[in-house]
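J.: the following comprises the amino acid sequence and a computationally predicted model.
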Amino acid sequence: MIYETLTYAVDHNVAVITLNRPTVMNALNTQMRAEITDAMHQAGQAARVVVLTGSGRAFCSGQDLGAEGNFADIDLERTLKDEYVPMLKAITECPVPTISAVNGPAAGAGANLALAADVVIAAESAYFVQAFTRIGLIPDAGGTYLLPRQIGLAKAMGAALFADKIYARQASEMGMIWESVADEKFETQWQARAAHLASGPTETYGHVKTAIRQSLSNSEEDQLELEARLQGACGRTRDFKEGVTAFLDKRTAKFEGR
């Protein structure tokens, strides 16, 4: 696929997908959703970590309300099922770690697009806002699933009902995101985090993602069984053997991602 609404690059096992509609604050239209979905699938096979970020002053302002005629006439149920669900699943089911590097405002579906990643790193000036009730909608793009699990029922309810801006530092303190970083250090920090994951035990990271995500619906018994099975798989990797050897040799492990 030729990308027109984003840029895609892979360097040193890090794939960077940059939303690139800065004149509309990287608002999501049908084409962008399809391109994000395709790029995530490509990146999951081509790299050992995937970074999603935005160009210009915003991460993503959410659904482009003016892109496809009268937004009030759009079949929202179909759009969510056919366009948003595949995009979000491409992120949550990506076999390698995913990072959202939130460089600016993340609003509505754009906020929940960011929160779908495994790790969210945001510049201090960035904010998240569940803007949906401002136009008479409920949070979508996974918002009603993610928020109660990340910040609890009370905070999730307030965020959804009031549609207040939640700045990066507050989002970090609430447990919504991994970390808030001073603007001048933001790019350096997410690049360092991405490089760390790109040189790590990639197969193990995939098992970490599976174990933690499935814990949200598993019983304790099922989770302990899953842990044992996945740990057994980790124990059969070359990276585990390298990790143990490096520990005993008192040196830094050189993981191959297998």
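T.: Sure, I can see it. Just so it is clear, the model here is predicted, and its values are computed rather than measured.

J.: contacts and neighbour counts: CA atoms only from here.
T.: Will do.

J.: who's in contact with the most centrally placed residue in the chain?
T.: The centroid of the chain falls nearest to Ala117 when counting by Cα atoms, centre = their mean (1.6 Å). Contact analysis of Ala117 by Cα atoms under 8 Å, 6 or more residues apart in numbering lists Ile91, Thr92, Thr98, Ile99, Ser100.

J.: then this one, side by side with the first:
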Amino acid sequence: MDAFILSRVEHGVMTLTLNRPDRLNSFNDVMHQQLAECLTQAERDDTIRCLMLTGAGRGFCAGQDLNDRNVDPSGPAPDLGYSVDTFWNPLVRRLAKLPKPVICAVNGVAAGAGATLALGCDIVIAARSANFMMAFSKLGLIPDCGGTWFLPRVAGRARAMALAMLGDKLSAEQAEQWGMIWQVVDDAQLSDTAGTLARHLASQPTFGLGLIKQAINAAESNSLDAQLELERDYQRMAGRSADYREGVSAFLSKRPAQFSGK
């Protein structure tokens, strides 16, 4: 079986590379299954403290491989909801719930579900030549893979509506200016910049980083009172962690902290 997901673990970082460059890393069912297996490893392995997602070749991801969803005009209409429910929705939920930072290094075009997949990661760094495109409207579809949830939150309602309805390309630099992604770097610097950030996060108090991630995600739907109570509960959990004890000890001793992620 072809390896459509390349996986490497070094220095506490699991790097997952989408590997169908001849198809701009568009997803078929086997690719989904291989990515799911890698996420299971990331969830279970405590030595993995940061996840980085990127693409092979000249694109990050063109979303769903339409060859797998080809419509026969004389046949029954396809059930695209089944595909979303079986593959894309579980992927979005797992990345959101993963108690570890998830970095996306967008190395080229991110279109359709490839764009919303990137925006669903915790920190997005893009090559200067990269672009984002909500291509769903070109096919008479709606943004999925969390697109209608992420877009208004990262771009605002007006921009989200136009991006989704027009399906125009958005440059990486414009996405950065709009606050949709964290950083744009020169193409030649993308791998080093994203890798350095991933290794840094993997060396930090990742138990606390996981709580930060869950708290910020919860704030999107919580009332202020509910969020204050969640902060109290999470702070209680963080204060009981080995990372907190190490952080305080290192601060008082004026030495670099050695966090374990526990």
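T.: Received the coordinates, thanks. The model shown is predicted, which means the values in this text are computed figures rather than measured ones.

J.: TM-score for these two?
T.: Here the TM-score for the pair of chains, by TM-score structural alignment, normalised by the length of the first structure, is 0.96; 257 aligned residues with a Cα RMSD of 1.4 Å.

J.: can you tell me which of the contacts of Ala117 of the first structure is nearest Thr202 of the first structure?
T.: Compare each of those with Thr202 of the first structure using Cα to Cα and the shortest gap goes to Thr98, at 11.6 Å.

J.: which one in the second structure is aligned with the closest one?
T.: Aligning on TM-score structural alignment places Thr98 of the first structure opposite Val102 in the second structure.

J.: what ranges does the second structure have for its strands?
T.: 5-10, 13-18, 50-55, 59-61, 102-106, 109-111, 123-127, 131-133, 169-171, 183-185 (DSSP state E).

J.: out of these, which is closest to Ala242 of the second structure?
T.: strand 50-55 (18.0 Å).

J.: counting by contacts, list what the closest one packs against.
T.: strand 13-18, strand 102-106, helix 190-202 (3 or more Cα pairs under 8 Å, 6 or more residues apart in numbering; DSSP states H and E).

J.: repeat that with 10 Å
T.: Applying 3 or more Cα pairs under 10 Å, 6 or more residues apart in numbering; DSSP states H and E, one finds that strand 50-55 of the second structure contacts strand 5-10, strand 13-18, helix 29-44, strand 59-61, strand 102-106, helix 113-119, strand 123-127, helix 190-202.

J.: tell me the angle it makes with helix 29-44.
T.: Interaxial angle of strand 50-55 of the second structure relative to helix 29-44 (axes from the mean of the first three to the mean of the last three Cα atoms, to 10 degrees): 160 degrees.

J.: the residue nearest to the centre of the first structure and Gly66 of the first structure, how far apart?
T.: According to Cα to Cα, to the nearest Å, Ala117 of the first structure and Gly66 of the first structure sit 27 Å apart.

J.: over to Tyr127 of the first structure?
T.: On the measure of Cα to Cα, Tyr127 of the first structure and Gly66 of the first structure end up 23 Å apart.

J.: these two: which has the busier surroundings?
T.: Tyr127 (24 against 11; other Cα atoms under 10 Å).

J.: residue in the first structure paired with Leu224 of the second structure?
T.: In the first structure, Leu224 of the second structure lines up with Glu220, judged by TM-score structural alignment.
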